[in-house]
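Asker: Sequence plus predicted model, see below.
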Amino acid sequence: MTGWTADHIPDQRGRVAVVTGANSGLGLVTATELARRGARVVLAVRDTAAGEQAARGIAGDVEVRELDLADLAAVRAFAAKLSADHPAIDLLVNNAGVVLLGPRRVSADGFELHLATNMLGHFALTGLLLDALTAAGPARVVSLSSITHKTARLDFGDLMGERGYRATAAYGRSKLATTIFGIELDRRLRAAGSSVVSVLAHPGLTRTNLTPRAWEHRGRFGRLIARLGLLATQPVERGALPQLRAATEPGVPGGRFFGPARLGETRGRVTEARLSRRAADPAAGKRLWAAAEDLTGVRYL
């Protein structure tokens, strides 16, 4: 299999990169490769013990900081301290995410937990770090989408999924919201004449620890489903390539979307992925942006 690989990553020395959810899975691979190429990498993680353990396995300049994306007060505190310590940030990879099965759960702020973690927390974090990103010059924001965004629908009258909740649908909605956010961010950055670029990526079907954890509460049946799911997935090192390309390829224009090329974008070499019609809709972007501002209290662009 040919195509773009981690060996194509250019020299990252002198760059500061922030990767959310960097203690495992796609985030750990992304942080490891960025550090290997010389970047100073901030591992933004909810569990700092797991983050420190991950950092010990990374050869390079890394630091671990606590970030709970499902708690807006924690997001604000993280962003304030990070901006003070790193007034110029070259790369923000909005990688962290949750996949939950079972009953509906809410965040510290009362938001449906998929939406809170996967999209609203990253919306707030990006806005709070925008000055530091702008100070770095041609900085980049990478938002992690999913192929599930293609079949998902947003109900702006019920963003929190209080009516007829289904966990799998809630996850898809959160990833559609993340994708809409990344594209709308690109529109607004361009309109403002900003040097910051917003791009997106998705990993196809990749073996991470999210799905097995999501099925844990289902006992033996759940573990069987998780094992069967692993057979259809690609290794995490390959699944991370779309976001690494989005993060590091020189000259990538805003709005570009990377993903696997084969079998319905589930695996294979990195190529340009296809946005769903709903994700590309400017009206949906404007509406979601307004809702996110109201929910998070973070306003920018």
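Answerer: Sure thing, it's come through.
Asker: from here on, contacts and neighbour counts on C-alpha atoms
Answerer: Fine.
Asker: how about the strands in this protein?
Answerer: For the chain, applying DSSP state E gives strands covering 16-20, 40-45, 61-66, 91-94, 140-144, 197-201, 257-262, 267-272.
Asker: Nearest approach to residue 228 belongs to which of these?
Answerer: strand 267-272 (16.6 Å; CA to CA).
Asker: Determine the angle, from 0 to 180 degrees, between that closest one and strand 257-262.
Answerer: 140 degrees (axes from the mean of the first three to the mean of the last three CA atoms, to 10 degrees).
Asker: Show me which residues of strand 267-272 are buried.
Answerer: Residues of strand 267-272 classed as buried by neighbour count (16 or more other CA atoms under 10 Å): 267, 268, 269, 270, 271.
Asker: Give me the nearest residue to the fourth one, chain neighbours excluded.
Answerer: Going back to what we said before, that points to residue 270. Among residues not flanking residue 270 along the chain, residue 260 sits closest, at 4.7 Å (CA to CA, 6 or more residues apart in numbering).
Asker: So the one you found is in contact with residue 242, correct?
Answerer: Yes. Counting by CA atoms under 8 Å, residue 242 is a contact partner of residue 260 at 7.1 Å.
Asker: which one of the two has more residues nearby?
Answerer: More crowded of residue 260 and residue 242, by other CA atoms under 10 Å: residue 242, with 28 against 24.
Asker: My guess is that one contacts residue 258. True?
Answerer: Yes. The criterion here is CA under 8 Å, and residue 242 meets it with residue 258 at 5.2 Å.
Asker: Overlap in contacts, those two.
Answerer: 201, 202, 270, 271 (CA atoms under 8 Å, 6 or more residues apart in numbering).
Asker: Please tell me how far the residue lying closest to residue 70 once chain neighbours are set aside sits from residue 177.
Answerer: Once flanking residues are discounted, residue 70 sits nearest to residue 117: 4.8 Å by CA to CA, 6+ apart. Separation of residue 117 from residue 177 (CA to CA, to the nearest Å): 11 Å.
Asker: More neighbours: these two, which one.
Answerer: Using other CA under 10 Å, the more surrounded residue of residue 117 and residue 177 is residue 177, with 28 against 24.
Asker: ok so, going back, switch the strands of the chain over to JSON lines; also include distance to residue 295.
Answerer: JSON lines is the format used below for the strands of the chain (distance: least, CA to CA, whole Å):
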{"stretch": "strand 16-20", "distance to residue 295": "21"}
{"stretch": "strand 40-45", "distance to residue 295": "22"}
{"stretch": "strand 61-66", "distance to residue 295": "22"}
{"stretch": "strand 91-94", "distance to residue 295": "19"}
{"stretch": "strand 140-144", "distance to residue 295": "19"}
{"stretch": "strand 197-201", "distance to residue 295": "22"}
{"stretch": "strand 257-262", "distance to residue 295": "26"}
{"stretch": "strand 267-272", "distance to residue 295": "32"}
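Asker: dropping in the other structure now:
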Amino acid sequence: MSSSLSGRTVLVTGATSGIGHQTARLLAERGATVLLHGRTAEEAHAAVDRLVTLSDVPAERLCAHGADFSRLKEVEQLAARVMTEHPRLDVLVNNAGMAPPEQHTVTADGNEIAFQVNFLAHYLLTRLLEPALTSDSGGRVVNVSSALHRTGSIQWNDPNRTRRYSRLATYAQFQLALTVFAADPRITAVSIHPGICATGLLPLYAHEGVDPAQGAAHVVRLCDSAVEIVGGAYYDCDQRVAPRPSATDGRTVKRLTRLADLLVGHSA
């Protein structure tokens, strides 16, 4: 694995804790240059310092980037920095996530906060980074999704759930959106349920979870250019399985694209 990851540049969102942090560690240990994203630059730099201190990862293979995904302007600024500093990006791991709050909360951009942080921000970031991701063969996107996408439904006429808000329904909706987005033909992307891990999102699943490093290992495998992937594929840990049928439906993909472009203010 090390030889095929060596020299690759990977951006991992939400890399300051949990699965994202362990994904960054494993990638760097296998020779990749890793861009660690955190909500703030300070949090990202602290994550880099932890990796350098607690592992054998050389500091020159780690780069810290801060962006608050509840502010789409910061997502645009992150994409601009990455494009300038790393014009060739081999892999984007869309991992950053938050649990939906108890009360319906709207960002300054007008979107329900969990839907924006977990899906819309990743959608916008991916769209803006497309030139870097598609400039070389093997460029790919890995969306960290969930098996709960199977229970989700996208409220097309009320995606921000202003009329009927539910934490679990909101969570399932953005996980479904991430899974559908992986089937967008403009990018080579897959989505993955990394298992039930002991992270901040665990209460939405169960009382116990495995070490985040176990989930991260499944994500890292899909970052490896030696592992052939098919756009739109969905993985449950290390097994490719069929996602919810609507997740790969061409009409659903186009409909989600139109909705997301509208909500993030991005032109196709």
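Answerer: Yep, it's here. What you see is a predicted model, and the numbers here were worked out from it, not measured in a lab.
Asker: spatially speaking, which residue is in the middle of the second structure?
Answerer: Of all residues in the second structure, the one closest to the mean position by CA atoms, centre = their mean is residue 94, 1.3 Å from it.
Asker: need the contact list for that one.
Answerer: Listed by CA under 8 Å, 6+ apart, the contact partners of residue 94 of the second structure are 12, 13, 14, 122, 141, 142, 143, 144.
Asker: about what we covered before: out of the strands of the first structure, nearest to residue 29 of the first structure?
Answerer: It's strand 16-20; of those, that one is closest to residue 29 of the first structure (CA to CA) at 10.2 Å.
Asker: For that closest one, which helices and strands make contact with it?
Answerer: helix 25-36, strand 40-45, strand 91-94 (3 or more CA pairs under 8 Å, 6 or more residues apart in numbering; DSSP states H and E).
Asker: Identify the residues contacting the longest one?
Answerer: Among residues not part of helix 25-36 of the first structure, those counted as contacts by CA under 8 Å, 6+ apart are 6, 12, 17, 19-22, 40-41, 43, 54, 58-62, 95-96, 207-209, 236-237, 239-240, 243-244.
Asker: Same check on stretch 240-254 of the second structure?
Answerer: By CA under 8 Å, 6+ apart, stretch 240-254 of the second structure touches 149, 150, 176, 179, 180, 181, 183, 184, 232, 233, 234, 235.
Asker: With stretch 53-64 of the first structure instead?
Answerer: 23-24, 28, 32, 35-36, 38-45, 48, 51-52.
Asker: Tell me who's in contact with the residue nearest to residue 177 of the first structure when sequence neighbours are not counted.
Answerer: Nearest in space to residue 177 of the first structure, with sequence neighbours left out and distances taken as CA to CA, 6+ apart, is residue 119 at 6.4 Å. Contact analysis of residue 119 of the first structure by CA under 8 Å, 6+ apart lists 174, 175, 177, 178, 181.
Asker: got the residues you listed as CSV, with distance to residue 286 of the first structure columns?
Answerer: Shown next, in CSV, are the contacts of residue 119 of the first structure (distance: CA to CA, whole Å):
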residue, distance to residue 286 of the first structure
174, 16
175, 17
177, 12
178, 13
181, 9
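Asker: I'd like to know how many residues surround the closest residue to residue 193 of the second structure other than its chain neighbours.
Answerer: Leaving out its chain neighbours, the residue that sits closest to residue 193 of the second structure by CA to CA, 6+ apart is residue 146, at 4.3 Å. Residue 146 of the second structure: 24 surrounding residues under other CA under 10 Å.
Asker: how much space between residue 146 of the second structure and residue 66 of the second structure?
Answerer: 25 Å.
Asker: Please apply the same query to residue 12 of the second structure.
Answerer: For residue 12 of the second structure relative to residue 66 of the second structure (CA to CA), the value is 11 Å.
Asker: Please say which of those two ends up with more neighbours.
Answerer: residue 12 (25 against 21).
Asker: on that earlier part again, out of the helices and strands packed on strand 16-20 of the first structure, indicate the one that is most buried.
Answerer: strand 91-94 (a mean of 27; mean count of other CA atoms under 10 Å).
Asker: residue in the second structure matching residue 51 of the first structure?
Answerer: Here residue 51 of the first structure is matched to residue 44 in the second structure, going by TM-score structural alignment.
Asker: For that match, give me its contacts.
Answerer: Here residue 44 of the second structure is in contact with 15, 16, 36, 37, 38, 64, 65, 66 (CA under 8 Å, 6+ apart).
Asker: I figured the third one was touching residue 9, is that so?
Answerer: So the one you mean is residue 36 of the second structure. No. With contact defined as CA under 8 Å, residue 36 of the second structure does not count as touching residue 9 (10.9 Å).
Asker: overlap in contacts of the two?
Answerer: With CA under 8 Å, 6+ apart, residue 36 of the second structure and residue 9 have no common neighbours.
Asker: The second structure: which residue goes with residue 30 of the first structure?
Answerer: Residue 30 of the first structure maps onto residue 23 in the second structure, by TM-score structural alignment.
Asker: Helices along the stretch 151-300 of the first structure, start to end?
Answerer: 167-191, 210-215, 219-231, 236-239, 241-248, 277-280, 282-296 (DSSP state H, counting those that start in this stretch).
Asker: buried stuff in stretch 283-298 of the first structure?
Answerer: 284, 285, 286, 288, 289, 292, 293, 296, 298.
Asker: Which of those residues sits closest to residue 137 of the first structure?
Answerer: Out of these, the member with the shortest distance to residue 137 of the first structure (by CA to CA) is residue 298, at 22.3 Å.
Asker: Trace the closest one over to the second structure, please.
Answerer: Under TM-score structural alignment, residue 298 of the first structure pairs with residue 266 in the second structure.
Asker: Excluding sequence neighbours, find me the nearest residue to its match.
Answerer: residue 124 (7.5 Å).
Asker: quick revisit: turn the helices and strands packed on strand 16-20 of the first structure into TSV, including distance to residue 215 of the first structure.
Answerer: Listed next are these as TSV, based on distance: least, CA to CA, whole Å:
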stretch	distance to residue 215 of the first structure
helix 25-36	17
strand 40-45	22
strand 91-94	24
